[in-house]
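Enquirer: The following block contains a protein sequence and its predicted model.
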Amino acid sequence: MRLQCEVEVINRMLPTFGMRNRGKGTRAMLSVGRQDEKGSGQRGAIYLMICTLKDKAGSRYKLQENIENLFSKFVNEGKATIRLREPAVDICLSKADVCNLRNFISAVGLAHRGKDASPVPLSRLVLAKTSEIEKPRTKLIITCKKDYPLTKNFPYSLEHLQVSFCKLARVDMRMLCLKKLQKLDLSNNHIKKLPKTIGDLVCLQELILQNNFLEAFEVELCNSTLRNSLNALDLSENKLKALPVQFCNLRELVSLKIDSNELIRLPFNIGKLSKLRFLSATKNKLPYLPNRFRTLVLEKLDLFGNPLVAATPMAPDIQLKVPLSILETSSRAAIRYRIPYGPQLIPKHLCQDLSVAKTCDCGGPCLNSFIQAIVSFNLHQVSQSVVLVDSMGGTEAPMVCYFCSLTCYSLFLDKYLQSTRM
């Protein structure tokens, strides 16, 4: 019976001499087994052996009729303590696998009574291998192609993996088996497409894909478990032309970098990223910002180097059809009154139209019948810190606005004209 965990051996006699224990656990391999008596054919007593990097030969403690108490109240947290009579020590176990720990404590209790832990007799104590008592590796950085592992797997304990400047053309599937991975940095490679299975990395918080050849961000990733874990995403220096509407399902995002791409627009529903605080979209091809951009609450915003167009509130693009069609009227009503809909109730293409409905300045919905105008928007309304959007020091940017009726557009125009006169 063996168990990998962290161990601290506390001598209960030290306080008597005014001394204290170190108070820190050490990675170890614990074994329960028999130690044969030399020169006798009889089976030896049952011992607990603790092997660490500093003590590879292992420290042995007799278990049979030598346990004063077993503390297992916190076994569900991977913690337990074995109190021995002789020597007077407490063996504190932590960071153990819960299932293995339960079995191990059960085996220790049986050993105390002089019984084997299973119908199969306990084997001889065997020293642990170095790989079994090394601290699990949580961070690996590879910045050279010759250092990239071709025959060995990545350590399964990794939480931070960086593979840069290795000319990777695709994401290595071995990386997608690292279920504890929290940060994945694949910057400065030649990756053209992301596998859908990146969404299976349930602990992934930070994904860095800077300076690759990405042309799209897959919709499947937006609907994966990344919705609940990803809080930092760097897609800068790629070949992205647009982000999917579903991109705003990544509602845990706090930081988003999409600099130096070929973006011609931002997702129209970007306002759904309610936790977003840092947005950088420099050197793209953005002509204006989407209407819902004004609902963001940012700490830092950078839009420098985009070909932003001039605001033209007095020259709207009128696509309003009067009277409204039955489809437009019913669609607006379905959204306004939050009537449930789905492909099992209405055609799939209508579901898609409803999901990308525009929002009027009055807060009402509109689909295919609207008035569109480009207005000027002060970016300080959404961000504490704004990097100048042009070389002239301006913080005003054009934003597209939609109006569901002539009345709404007229009201907006009255407010706009009043503000310009002041």
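Expert: Arrived safely, thanks for sending.

Enquirer: can we go C-alpha only for contacts and neighbour counts from here?
Expert: OK.

Enquirer: what about the helices in the chain?
Expert: In the chain, the helices defined using DSSP state H lie at 98-112, 130-133, 219-222, 226-229, 326-336, 348-355, 406-421.

Enquirer: list the buried ones in stretch 171-190?
Expert: The neighbour-count check on stretch 171-190 (16 or more other C-alpha atoms under 10 Å) flags 171, 175, 177-190 as buried.

Enquirer: For that stretch, measure first residue to last.
Expert: Terminal residues of stretch 171-190 lie 10 Å apart, using C-alpha to C-alpha, to the nearest Å.

Enquirer: Name the residues that touch it?
Expert: Residues from elsewhere that reach stretch 171-190, judged by C-alpha atoms under 8 Å, 6 or more residues apart in numbering: 153-170, 191, 194-195, 197-198, 200-213.

Enquirer: What of stretch 155-165?
Expert: The contact list for stretch 155-165 (C-alpha under 8 Å, 6+ apart) reads 136-145, 148, 177-189.

Enquirer: now the end-to-end length of it.
Expert: 20 Å.

Enquirer: centre of the chain versus that stretch, how much separation?
Expert: 14 Å (C-alpha atoms, centre = their mean, to the nearest Å).

Enquirer: can you pull the buried residues of it?
Expert: 155, 156, 158, 159, 160, 161, 162, 163, 164, 165.

Enquirer: give me the number of residues near residue 37?
Expert: Counted with other C-alpha atoms under 10 Å, residues neighbouring residue 37 total 11.

Enquirer: and the comparison structure, right after this:
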Amino acid sequence: MKLHCEVEVISRHLPALGLRNRGKGVRAVLSLCQQTPRSQPRPRAGGEPGGSHPACLLISTLKDKRGTRYELKENIEQFFTRFVDEGKATVRLKEPPVDIFLSKANSSSLRGFLSSMRLAYRGCDVDTPLSMLTPVKTSEFENFKTKMVITSKKDYPLSKNFPYSLEHLQTSYCGLVRVDMRMLCLKNLRKLDLSHNHIKKLPATIGDLIHLQELNLHDNHLESFSVALCQSTLQKSLRSLDLSKNKIKALPVQFCQLQELTELKLDDNELIQFPFKIGQLKNLRFLSAARNKLPYLPNEFKSLSLEYVDLFGNTFEKPKVLPVIMLQVPLTLLECSAQTILNNRIPYSSHIIPFHLCQDMDSAKTCVCGRFCLNSFIQGTTTMNLHSVAHTVVLVDNMGGTEAPIISYFCSVACYVNSTDMLK
């Protein structure tokens, strides 16, 4: 039985000697081996190999293919498995007094391997076949590939799994119509490039790739980006997202929960609006949404702090002279309640109030005064110079302009009158 992972063996005597460990694992092959002396015949099938010749742990690396052997029977002090779902675990041995740190392992393989180690520690028979105490071949380390680039359909693996240790996977021009579920088992992925395929829908399980920082979906057939993905672990990991050259008409308001995004590409879609809370993307620095169908920008666009913006080729409309008045007098009970909750930052969820009310408040409009409104508001449009939010601006049109229409909301007549932008 073997496990491919990164290993760091640390002596617990180091701190007492004033020494520090390297703090970095090395690629290794871990084997549960049968200790069969050369002078004795191998045990027959049906015998008791675990009892007569206990299993041991063999750690082999590229520099030491013969490996280092550790006894297991009654020699394990403790297992640390809190992060086993992330492919990490630690085995503390009694003799020698070392901690064996395991990382970047396939989580299911790691669980099985640890289970077998527990059996070996108790002196029980291990259910799976044990390896022989022989040097590991160089080919065994091929599974440690961290990068794989596939750019043709004929090279796409059909009968063989992707190396579990991949951190960068590109499968372009492969004719994929859906995301291969085998990719979603690659828990170490940091960059996933699925550009130039025919993918129509993204599985929510992409959000289970907890280390994913870059996702490239350029030139596919996507029509949406799901709310489930916006509320997944991608909120904390995703830095770069390329959705250009698809068929997306709108992004959900929850998209703005991907607050670690620094680069967003939305060129050549069918966008008719930005998420109106786009100003919440505080880390966004590069935004490209050229050649879409945007008629205007949301008011919170003013809150962005960009280094680069490209909105060329959109169908921007001229600001309307007269505002749209949707004020309600008196306010409805729903409006009053929602404004109170939102303005006072009172937490809410579908476990507390009906789901449709949560959706209404998630899509609440923000007045220029900072207060919120649902259905009672004044809507006005004006223009803004994109240089006010970005250092580098690509011209909005062929006429050399850098201004774009922006839509604003006002919770009262007083806010509308006091807005200098609207009185210009």
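Expert: That came through fine. Everything numeric here is computed off the predicted structure, so don't read it as measured data.

Enquirer: Now the TM-score, please.
Expert: Here the superposed chains carry a TM-score of 0.75, computed using TM-score structural alignment, normalised by the length of the first structure; 383 aligned residues with a C-alpha RMSD of 4.3 Å.

Enquirer: circling back: keep only those of the buried residues of stretch 171-190 of the first structure that are in strands.
Expert: 183, 184, 185 (DSSP state E).

Enquirer: residue in the second structure matching the first one?
Expert: Put plainly, it is residue 183 of the first structure. The alignment partner of residue 183 of the first structure in the second structure, by TM-score structural alignment, is residue 191.

Enquirer: any idea how far residue 356 of the second structure is from residue 50 of the second structure?
Expert: Residue 50 of the second structure is 60 Å from residue 356 of the second structure, by C-alpha to C-alpha.

Enquirer: Looking at these two, which is more packed in?
Expert: residue 50 (21 against 10).

Enquirer: does that one sit in a helix, a strand or a coil?
Expert: helix (DSSP: H, G, I helix; E, B strand; the rest coil).

Enquirer: Tell me, how many residues neighbour the equivalent of residue 308 of the second structure over in the first structure?
Expert: Residue pairing (TM-score structural alignment): residue 308 of the second structure is matched to residue 300 of the first structure. For residue 300 of the first structure, the neighbour count with other C-alpha under 10 Å is 18.

Enquirer: what's the answer for residue 130 of the second structure, then?
Expert: Residues lying near residue 130 of the second structure (other C-alpha under 10 Å) number 19.

Enquirer: Please enumerate the strands of the stretch 51-200 of the second structure.
Expert: Under the criterion DSSP state E, counting those that start in this stretch, the stretch 51-200 of the second structure contains strands at 55-61, 68-71, 76-80, 89-93, 98-103, 147-150, 168-171, 191-193.

Enquirer: Make CSV out of the ones you listed and add distance to residue 404 of the second structure.
Expert: Shown next, in CSV, are those (distance: least, C-alpha to C-alpha, whole Å):
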stretch, distance to residue 404 of the second structure
strand 55-61, 59
strand 68-71, 66
strand 76-80, 56
strand 89-93, 53
strand 98-103, 50
strand 147-150, 40
strand 168-171, 36
strand 191-193, 32
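
Enquirer: Need the winner for burial among these.
Expert: For the strands of the stretch 51-200 of the second structure, the largest average neighbour count (mean count of other C-alpha atoms under 10 Å) is found in strand 55-61, namely a mean of 24.

Enquirer: And that strand, how far out from the chain middle?
Expert: Mean-position distance between strand 55-61 of the second structure and its chain equals 34 Å (C-alpha atoms, centre = their mean).

Enquirer: Run through the neighbouring helices and strands of that strand.
Expert: strand 26-34, strand 68-71 (3 or more C-alpha pairs under 8 Å, 6 or more residues apart in numbering; DSSP states H and E).
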